[in-house]
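> Next one to model:
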Amino acid sequence: MAILETIDHQPMVFDPAAKSADYGFVPNSKRKLEASFPQIFFSNGEPWHEANRYAFHRYYDLQKDIKTIHSGMSHLTRYAKWLEANNLHWLHFPKRKSERCLFQFRGHLIELRDNGLLAPSTASQVMNSVVAFYRWAAANNYAESSSRFFDSKVVKLSFLDSVGFRRTMGVVSSELAIPNRKRKGLQLEDGLVPISQASANKFLTFLAKHRNRELYLMSKVALQTGCRHETITTLNIDVLKNAYPDYKLSNILRVKVGPGTGVNTKFDVSGEIYFPSSLVNELIDYFNSAEAILRRSRANKALSKCVFITSRGNSYTRQTFGTLLYRLKDELIKAGHSEFGRFKFHQLRATFGTMLMRALMRTEGMSSLNAIEFVRDAMLHKDASVTWKYIKFIEREPIESQFLDTLWAIFTGSRDTSNEMIRHLTSGEVTREN
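Below you'll find the predicted structure:
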């Protein structure tokens, strides 16, 4: 079957006069080497030339992030595998629609979705990626006009702009689109909601006894700082040691992240994350522990300052981190916690954001706009419209105040950040400060 491979790609320029020219070409000094560029190959070893050129178009012409390119190519790989399994060419478009490859593939995705073998959101994303590829292929004369493939229409979508105002825009859709209607109720980032107190009890208690201490610490960082997984897995000892006290909040340190720090952020946003000082100390202690030193001894020099690396001495890629969480969910389900079957790591970030927004809204003299600005900076939101959702969520669907109050006490340093949290959550006790 078709496979997705990665290649080392170095853009070249034609300069036959150059001494180092190879067949008249030399590396383009303005373009960096991309060490993991995705390309699709069929089972006979032949590349899917059109799809691979499409990837280069998105990366260089549209300036898409390499992670976005990988995601889109993984969807096209799924399509390529299906084409091979059904012995169909990607330009198989007879007169009858039901026999066309795209319409057959759409039916295949819907069948997988209805049988619970594919998430509704994934089915929609795969179909959208395939349709976008065909539109590009038609526009660049790799195929006939896209009107021959499927019918298109313009639909109106409502959305919140960067400052929270509702807007409407028209987008081009096709008859091949697979609807993905979201469940009712207000949701936060990426369509997720905070975890409940009961789920937090089970999750933290289970992880505190887990053999993988790094997984426990990474989850604690997500819950107490709101960091995304790409930020957590690239934390290094330098940014922790260079953290400095916040002038507004006691027991809180600011940790710089983003370009220039070695710590990755979504959209390469530069900013400062609020860390409880005790958590920073705990991470530094772990970095100096025998377990962490052993892991770094298996790693290359480039990872010598990373706080979290795998047991084999590798960095946590999106795939390895996803595999780690998949195994964790399987362990939780086998332990009798079946509610974690659809758990997402990002829910820990949503829980932190809810806690932070609720605490600010309770603060005397704090306006909604000031609270939004604070939470936006703390969570490195690109648009304020994302932050607005936290206020609306709190107003419409409040969650357990005791749980959020406990989390806030931990964040501000008024309670110990490790065993104390688990003890109070699991026992149901509430300790009030004098």
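> okay, CA-based contacts and neighbour counts for the rest of this
Will do.
> Now do the helices in the stretch 51-200 of the chain.
66-85, 101-114, 120-139, 197-208 (DSSP state H, counting those that start in this stretch).
> wait, which of those is closest to residue 401?
helix 197-208 (9.4 Å; CA to CA).
> list the buried ones in the closest one?
197, 200-208 (16 or more other CA atoms under 10 Å).
> related to what we said a few turns ago, dump the helices of the stretch 51-200 of the chain into a markdown table; add distance to residue 368 as well.
Compiled in a markdown table, the helices of the stretch 51-200 of the chain are given as follows (distance: least, CA to CA, whole Å):
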| stretch | distance to residue 368 |
| --- | --- |
| helix 66-85 | 34 |
| helix 101-114 | 41 |
| helix 120-139 | 33 |
| helix 197-208 | 26 |
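> Show me where the stretch 151-300 of the chain has its strands.
In the stretch 151-300 of the chain, the segments counted as strands under DSSP state E, counting those that start in this stretch are 152-160, 166-174, 244-245, 252-257, 271-276.
> want to put them side by side, so please do this one too:
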Amino acid sequence: MRNKSQSYFLNSQAHINFITEYRPTYFDSVTDSFEQTESIYCPRFPSLIKSDNTVWHFASIYLNNLLIAQRKSTALLESVASDLIDFLRFLEHTELDILYLPPKAEKRVTYQFHTSLLQRIRLGLISPSTARQRMNRILRFYDFLISENVFTLEELKNRPYEKIKTYVSCVSSTGDIYKKQVDSSNLKIRHSPRPSYGDEIIDGGRLHPLTPNEKNIFLRYLEQYTTREFQLICYMALYTGARLQTICTFRAFHIKNLITKQKPNSADDTYTIRVGGKSFIDTKGCYEQNLKVPTWLIEEIRDGSGNLNNSYK
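The predicted structure follows:
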């Protein structure tokens, strides 16, 4: 099935092949042979194939740098490859070279690709945020090729884009708003993000805390229709704010250690447990943090039975 990029650039048959169990090699001058780099591994390494079925070596150099030098994840490599293949299809469809950089800026290949992205936004073929990411990644692609001297000075008579300085608003740890200077480009694609509201939690999506009434309805449902195990998982989520991956990686010894080695906090009647890091309790990004768990909930988990009706009133 052709995706939107292939349908838009009809003159290109460029595509991505994935190399499974990929380990890059290096040349050992002592043995006069190529050796595998055992410490670097990618389960699905993207390889960009041009319409003539040859490898686009510029992309291969860049993707290998991301993997080897920057140790980027497989998911990130695939995402970058999807942006690079769109640019390659554009080059083939328009019959432009990556170094087509004439004196008139609007004629340069990067500016024409920028115009293509804006056109596709208007046609509803691509979102503004995706177009913004795609343009930025193509410019970083050029930055890498230039910094590594892949192109000669003769080939780079004109620059692919103009660097500019801009300012963004930031909030300090004390709540003060200040302006920070950042690097940008004249090919930046601007878009207005969706508005955020005061009752939203932005965490991989837009989440809304339960209202007291919604919480009571949910608790009644748990009491009447679910298993004891599912109840305790949900109680832990409701009363600690922990993620499912955190809750479901608690071990029995964690609960026993809390009860035998720690006294509840007198201020709020909770136990404090360290999660993430080397605790064997998973957190997002493995970040360490303290989790406060109500004493009554620890006792309920220990006992595995009982009624919580009086505990949450």
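> Out of the helices of the stretch 51-200 of structure 1, which is closest to residue 93 of structure 1?
Across the helices of the stretch 51-200 of structure 1, closest to residue 93 of structure 1 is helix 101-114 (CA to CA), at 6.5 Å.
> residues in structure 2 matched by the closest one, start to end?
Mapped onto structure 2 using TM-score structural alignment, helix 101-114 of structure 1 spans residues 109-122.
> mean deviation of the matching stretch from structure 1?
Here the mean offset of stretch 109-122 of structure 2 against structure 1 after fitting is 2.3 Å, by mean CA distance after the TM-score superposition for structure 1.
> Please compute how far that stretch lies from its chain's middle.
24 Å (CA atoms, centre = their mean, to the nearest Å).
> what does stretch 139-156 of structure 1 give?
For stretch 139-156 of structure 1, the distance to the chain centre is 31 Å (CA atoms, centre = their mean).
> again, but for stretch 7-22 of structure 1
35 Å.
> Contacts for that stretch, please.
If you take CA atoms under 8 Å, 6 or more residues apart in numbering as the criterion, stretch 7-22 of structure 1 is touched by 23-28, 31-39.
> show me the contacts for the closest residue to residue 89 of structure 1 other than its chain neighbours.
Spatial nearest neighbour of residue 89 of structure 1, chain neighbours left out: residue 83 (6.5 Å); criterion: CA to CA, 6 or more residues apart in numbering. Contacts for residue 83 of structure 1 (CA under 8 Å, 6+ apart) come out as 89-90, 101.
> before we move on, what about residue 87 of structure 1?
Contacts of residue 87 of structure 1 by CA under 8 Å, 6+ apart: none found.
> what do you get for residue 173 of structure 2?
By CA under 8 Å, 6+ apart, residue 173 of structure 2 has no neighbours at all.
> And the contacts of stretch 7-22 of structure 1, which two are furthest apart?
Once CA to CA is applied, those give 24 and 38 as the farthest pair, at 25.9 Å.
> Neighbour count: those two, which is higher?
residue 38 (23 against 14; other CA atoms under 10 Å).
> which residue lines up with the more buried one in structure 2?
By TM-score structural alignment, residue 38 of structure 1 lines up with residue 46.
> does its match count as helix, strand or coil?
Three-state call for residue 46 of structure 2 (DSSP: H, G, I helix; E, B strand; the rest coil): strand.
> Check the gap between it and residue 229 of structure 2 for me.
To residue 229 of structure 2, residue 46 of structure 2 is 43 Å away according to CA to CA, to the nearest Å.
> re earlier: can you redo the buried residues of helix 197-208 of structure 1 as JSON lines with distance to residue 319 of structure 1?
What follows is those, written out as JSON lines (distance: CA to CA, whole Å):
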{"residue": "197", "distance to residue 319 of structure 1": "29"}
{"residue": "200", "distance to residue 319 of structure 1": "25"}
{"residue": "201", "distance to residue 319 of structure 1": "27"}
{"residue": "202", "distance to residue 319 of structure 1": "25"}
{"residue": "203", "distance to residue 319 of structure 1": "22"}
{"residue": "204", "distance to residue 319 of structure 1": "23"}
{"residue": "205", "distance to residue 319 of structure 1": "26"}
{"residue": "206", "distance to residue 319 of structure 1": "23"}
{"residue": "207", "distance to residue 319 of structure 1": "21"}
{"residue": "208", "distance to residue 319 of structure 1": "24"}
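> what sits against residue 356 of structure 1?
Residue 356 of structure 1 sits in contact with 375, 408, where contact means CA under 8 Å, 6+ apart.
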